[in-house]
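In: Predicted coordinates and the sequence they were generated for:
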Amino acid sequence: MSFNRRSMLKATLAALPAHCVASEPGQFARPVADTVPVDTARAFLAHEVRLLPGSPFYLRQELHRKGVLASYDPDKLLYSYRALARLPQKEGIESGYDGWDSGFLRGHMTGHYLSAASRMAVATESPLFRERADYLVGELFKCQAKLNLDGYLAAFSPAAFDHLEGKPGADAEGIAAPYYTIQKLMSGLLDAHAYLGNKQALEVAIGMADYFGKRLAALNAAQIEKIFRTDESRNPQNEFGAMSDVLTELFKISKNPLHLQIARMFNRAWFVGPLAGGEDHLGGLHANTHIAQAVGLANSANVHGNPQELKASENFWRLVVHRHSFTNGGNSFTEWFDKPGAEAGPSIDDGKALPPTTAETCNTHNMLKLSARLFERNRLPELADYYERALYNHVLASVAPDSGAMTYFTPFHGNFRTYLNGSFCCTGTGIENTARYNEGIYFHKDDSLWVNLYIPSELSWNDAGMVLRQQGDITRGQRVRLTVVKAGANAVTLNLRIPKWVAKPVTVRLNDKRQAVDAKPTSYASLRRQWKAGDVIELTLPTGLRLEQARDIPSMVSIFHGPVLLAGELGKENMPGSDVGDKDAYLKIAAAPVPDIVSGSSSPADWLAPLPGDPSAFQMKNAGPADGIVLRPLFDLHHQRYSVYWHLV
């Protein structure tokens, strides 16, 4: 079948969901009447923010810079791509990476690595990762050219898409979710372009978008609906990741309306409509499949302004955060959403309460992306409150502080973490996460700056001519100190987030003078002035111990100290010799018993005492069977059993 841009456009429009189709065939789909793109803020990215020593984020990023991320061999990542293109392998390279990257998600790690290496190169000023990312792009360009299939590039043949589309006799060749892997690769290419200025990466990504645009244009609306319907199986083999997101990002660069049209083909009416109405049909769905879709929905809605899609993406976030999340900000049992409100009681995982299959890391990786897209839109402090909770207590906690190894699930009640030894999806997002720590701390719009996270770092805001240095580790009770290293010519408003968790009134000082600002929890304290180099803002955020009750069993509680979720040490009894393995390797090992906290008080300060010498650790006292248990930040407690949920009686 031959294609031209006009026939492709007509076919593409025919396949678009009803809520985003133009009024006449042959026109580009556009937002409904009287809608305009959202006037968004922008997150400062990895090349604009540098982490400073003095936080667990800096330490884990360094672990990956020096160890985990540095250990990958680009030629092994290229193995399946070169094999498909019939290009020679480098000497000594006889296979790719074992596991999913050589199996049903063949080639996905290459995209993840490109995203991670591109960010790490600029976040840490590392020439090694710039060289590796540029090398990967150049070799992928050669593979695409050698394949000579109208821009097609993957580590598997187009037969996987033939099979997905239901073509008779098509063999998927062991590949599942082919668009998922395509999205990872395209995202990696766009990151190489955005962070490293690699023009060849953009060229390759545009070629891929054009190929898949043509491919989708050859299908009718019923076929499109079938291949993108992901709510009919708990483990959908047609999972397509955040295709809408990456194609929207491509549109922002290319300004080609066709790229936005293709992006919106992945925003399906069966998903958007109920969400726009606030309906919760998430129970039983594969969580990360649909969180990734919501990321794309939010990003494309920010660009085209469709009110239904704007509302749907916001409602999705609220439903997940308030009805489907655990105390650490993560979600899912065995990768699935449970019924609304399920948390500590019987679950979708065979009725088990708090099984070891809770909180897949990929889900929270994407929930942070979604939160950032929504914050760009409306600057609500509750989005930043959630971002902080999930970043500290899930994403950071998924990385071992001694080795940098990463986890798939985060158990909560008597189990231990398993550190991954293969190329799982959470391995891919895991190597991205540490390079993304720099992002989400600061946002800006016009002459306003939002400080959302209190992580030691230095911001270079080139448009405003401003350099701002942040110091102080709030997890250890330190004050936040913001120093204007360089000031621009114009006045700037600094919006300092006042977290939900503050235990006492907040104080804000400018050059040692207390400021009269509104500083209530879950808000922003704003300071506007013509800043001068040497100006110092000191922010005191009083921490305290508090309990949070599980939604479904109020007597099951978790314990926080400020933003930090505390976990109780339960020892190593009946643990394997190594806690490294397949994601499911140790799921059948029984959990350790978790003793009840027996106290007449619901105030944890009455039965927790600070541990001498460690401001972030506590020990149970006057707590009945739980007496003597030491609690530490979940992100610091590894290689042993633990619990973060407790029965308080």
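Out: Sure thing, it's come through. Quick caveat, the model's predicted, so the values are computed rather than measured.
In: switch to C-alpha atoms for all contacts and neighbour counts from now on
Out: OK.
In: Pretty sure Gln293 sits in a strand.
Out: No - assigned with DSSP: H, G, I helix; E, B strand; the rest coil, Gln293 falls outside any strand and is helix.
In: roughly how far apart are it and Ala312?
Out: Distance, Gln293 to Ala312, using CA to CA, to the nearest Å: 11 Å.
In: Stretch 563-576 spans what distance, first to last residue?
Out: Termini of stretch 563-576 sit 32 Å apart (CA to CA).
In: do stretch 451-461 as well
Out: Note: stretch 451-461 ends 13 Å apart using CA to CA.
In: residues making contact with that stretch?
Out: 48-55, 57, 384, 388, 438, 440-443, 466-474, 480, 494-497 (CA atoms under 8 Å, 6 or more residues apart in numbering).
In: Second structure for comparison follows:
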Amino acid sequence: MLTALDPRHVRLAPSPFAAARDRNADWLLALDPKRLLHGFYKNAGLPTEGDIYGGWEQQSLAGHSLGHYLSACVRLAAEGDVRFTEIVALILSELKRCQDARQDYFIGGMPEADRVFGELREGIVRARNFDLNDCWVPWYNLHKLFAGLLDAAKLLESPLAFDLVYKLGHWTAEVTANLDDASWQAMLSCEFGGMSESFAELYARTDEEPFLELAEKFYHRVVLDPLAAGIDCLPGLHGNTQIPKIIGCARLYEVTGDEKYKKIAENFWRFVVESHSYVIGGHGSNEHFGPAGELAQRLTHSTCETCNSYNMHKLTEHLFCWEPKAEYADFAERVRINHILASQNPETGMVCYFVSLLSGHFKHYSTPEDSFWCCVGTGWENHTRYGDGVFFEDAANTTLYVTQFLSCSCVAPEQMVGLTLATAFPQGSAVTLQIATHELSVPFTLKLRQPGWLSTPLALSLNGSPVSAEQTPDGFLTLTRTWREDDRITFEIPLPARHEALLGAPDKLALLHGPVVLAADLGAAPPPGDADGGEPFNAQIPPAPVLLDPETCKFEREVALVPFYQLHGRRQAVYFDRFSESAWAEQEATYRATEAGEHAQRTKLLDTFWPNQMQPERDHNFTGEGYLGGERSAWKFRQAGRGGWFVFTLRTLPDSPMELVCTWGPPQESDVAFTVEVEGVPVARPQLTVERHRHLHETYPLPEALTQGKESITVRVLGESAPLFLAKLQKHLQ
């Protein structure tokens, strides 16, 4: 089994990756750790210092950002940046104050923590996908703190960090002691992050069986058992809820040797990468997996949640350590360049929640102090981790792997050598790898990744002369020799023009230059804040470029192609419909007419509510009584039962006529008739029959009195209803 080289021994050199790290560091330094500790102080009965931050930090997920922030600061401190060493020391000392003040070992920032965990201590579990005992994902929240403390204990060798997390681990054991197996599985239906990984890590560091028992109790059978059996159970599931569970299985395999955990991780990775991923390496639309191999209808403004790629990158590193195949490193390269690097605004350091692949759309970024989404937290970590997964060493300390090509250097203490990579890749193709042996002669094997997107082997030179390297089945070029000071390997990485089809749509293509996804620059995006991730009213969405010849990148008009990771503040297209020139001549008018209709819909849309999905339901204040949730064909829905109801809010315009558009599914057992109210006023009474209706899209024009002078409206569904798959509020064009 391989080991990734310790991040403390890797240093980035000037490059787009180092620039992203530096912009991220500026943001981290501008934040006040004591404001991030606000909820921790309150739960400890201590005075707060400064106002709580905005966004998600003001909701019941308060405190989640601190763990991410701690992990990011630890990474930068491990590189020797004393500014972050001081921040980490401050956070740890304040967390100790909080833990000591409580005397039960708990530390956490979520509101009502004592009630939530007090009920668990009594065996009380009320769980939905993202709520546990009426709190937003409390275990997910705590996992961020576990991870940050474990990072500090490992990378900074902090005994205080370990003492804090060790005690927090024992608090967890005490809180969950009265839960039977059924209660555990019910609890795990609510997203719990990487709790299994954290306890597997605590077990690895302490050899204490209670920690292993907890790691194995955080095993969600309804998802993980099918994966162990090789079944793709992902369609319809929330993406980032699942990946940390799989990382937990990966760590459990490493500490127990149980092959079941290995199978789960390998099967999941292959399902995601081969059947659910877009060209940039990300996956999911509206945070969820769809049908395997079918992405044609899933190019939306909410593709590719960035958290998911953060976690897939982590999982990939585990798999590579078990079986060092170049395909794992190829995927890591794809997602590192085309999703993670592409998700940061290089001017401000702000990050994306979703990275949209909808033609004509644009990247929407966080704000410095009023977002604090999950993808802000993983974004902070993403841009401190570019040195991860570049260099690996084997257990015998006789082989070094170089898996990524970016300007950086490392020291491998066990081999007594250093490596320096100098390259402009992916902007340039030349690579120099210089060996430092400190005047010694050091025998070891060097393995360089042969990119899977190249059809010919890399041509290597050693000290200016061609050298033969064995290409092994794992996809690496292997050089075994006695190395000397200043030995240099040089090579060029060709960057071929190539294309990849969208899964399920062979004539919708993405263009690449080597590993780099290219995008069409379609003009300026709306100013920040105008669209909130969607389209402003009456926006002019440019027509999509149509690809006539992918081999020559010929379009029906002149198109500027640029690396997707470099495109910011611009409208973009990543996937292009392919036509032959004759077919385009015949179908252009029809194609553009259809496109114009779609654009008109996009620009009159104000708000969209996706039922039974975590973030949309929180954003739209969903609540109710006697309602159900489910999914059909990977589409989620809410449905009021007999005597039940549910309600949600939609943003509106105070001075424009509006209309409500609902997509209803067919009732399954009996015909239904129910009421839709807006602001307490009935606006529709849909009637659906079991036999006649498949899906029904209904538009309800709203009286102006219901929206006049308002910024939001309340929609209520009453009575035994059909399943609601989607609700939209849009401008009514008369």
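Out: Ah, there it is. These numbers were taken from a predicted model, which means no experiment stands behind them.
In: Are any of the contacts of stretch 451-461 of structure 1 buried, and if so which?
Out: 48-53, 55, 57, 384, 388, 438, 440-443, 466-474, 480, 494-497 (16 or more other CA atoms under 10 Å).
In: Just give me the longest helix of structure 2.
Out: Longest helix in structure 2 by number of residues (criterion: DSSP state H): helix 581-604.
In: which residues of structure 1 does whatever helix or strand comes next after that helix align to?
Out: Next in sequence after helix 581-604 of structure 2, counting helices and strands by DSSP states H and E, comes strand 605-609. Under TM-score structural alignment, the alignment places strand 605-609 of structure 2 onto no residue of structure 1.
In: Run the chain-centre distance for strand 605-609 of structure 2.
Out: 23 Å (CA atoms, centre = their mean, to the nearest Å).
In: Pull the distance from the helix or strand just after it to the chain's centre.
Out: Later in the chain than strand 605-609 of structure 2, the nearest helix or strand by DSSP H and E is helix 614-619. How far helix 614-619 of structure 2 lies from its chain's middle: 17 Å, per CA atoms, centre = their mean.
In: Buried residues of helix 614-619 of structure 2, list them for me.
Out: By neighbour count, with 16+ other CA under 10 Å as the criterion, the buried positions of helix 614-619 of structure 2 are Met614, Pro616, Glu617.
In: In TSV, list the residues you listed along with distance to His276 of structure 2.
Out: Below are these laid out as TSV (distance: CA to CA, whole Å):
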residue	distance to His276 of structure 2
Met614	20
Pro616	22
Glu617	24
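In: Number of residues surrounding Arg270 of structure 2?
Out: 12 (other CA atoms under 10 Å).
In: Surely it is within a helix?
Out: Yes - counting by three-state DSSP, Arg270 of structure 2 falls inside a helix.
In: Now check it against structure 1: what is it aligned to?
Out: Under TM-score structural alignment, Arg270 of structure 2 pairs with Arg318 in structure 1.
In: swap in Tyr166 of structure 2?
Out: Aligned partner of Tyr166 of structure 2 by TM-score structural alignment: Ile206.
In: cool, Leu61 of structure 2 as well?
Out: Checking TM-score structural alignment: Leu61 of structure 2 goes with Leu105.
In: isn't its match right up against Glu173?
Out: No - the criterion here is CA atoms under 8 Å, and Leu105 of structure 1 misses it with Glu173 at 11.3 Å.
In: Between these two, point out the one with more neighbours.
Out: Neighbours were counted for Leu105 of structure 1 and for Glu173 using other CA under 10 Å; Leu105 has more, 24 against 13.
In: Please report how far that one lies from Ala177 of structure 1.
Out: 7 Å.
In: now stretch 557-569 of structure 2, how far from the centre of its chain.
Out: 23 Å.
In: now swap in stretch 572-591 of structure 1 and tell me
Out: For stretch 572-591 of structure 1, the distance to the chain centre is 26 Å (CA atoms, centre = their mean).
In: What segments of the stretch 401-550 of structure 1 are strands?
Out: Using DSSP state E, counting those that start in this stretch, the strands of the stretch 401-550 of structure 1 run over 419-420, 442-445, 448-451, 457-461, 466-471, 480-486, 492-498, 507-510, 513-514, 523-529, 536-540, 545-549.
In: just checking, what residue in structure 1 corresponds to Val279 of structure 2?
Out: So, by TM-score structural alignment, Val279 of structure 2 is matched to Thr327.
In: residue contacts, that match?
Out: Contacts of Thr327 of structure 1 (CA under 8 Å, 6+ apart): Glu548, Ala550, Ser558, Leu565.
In: next one: Ala192 of structure 1
Out: With CA under 8 Å, 6+ apart, Ala192 of structure 1 has these contacts: Leu114, Ser115, Ser118, Ala133, Asp134, Val137, Asn198, Ala201.
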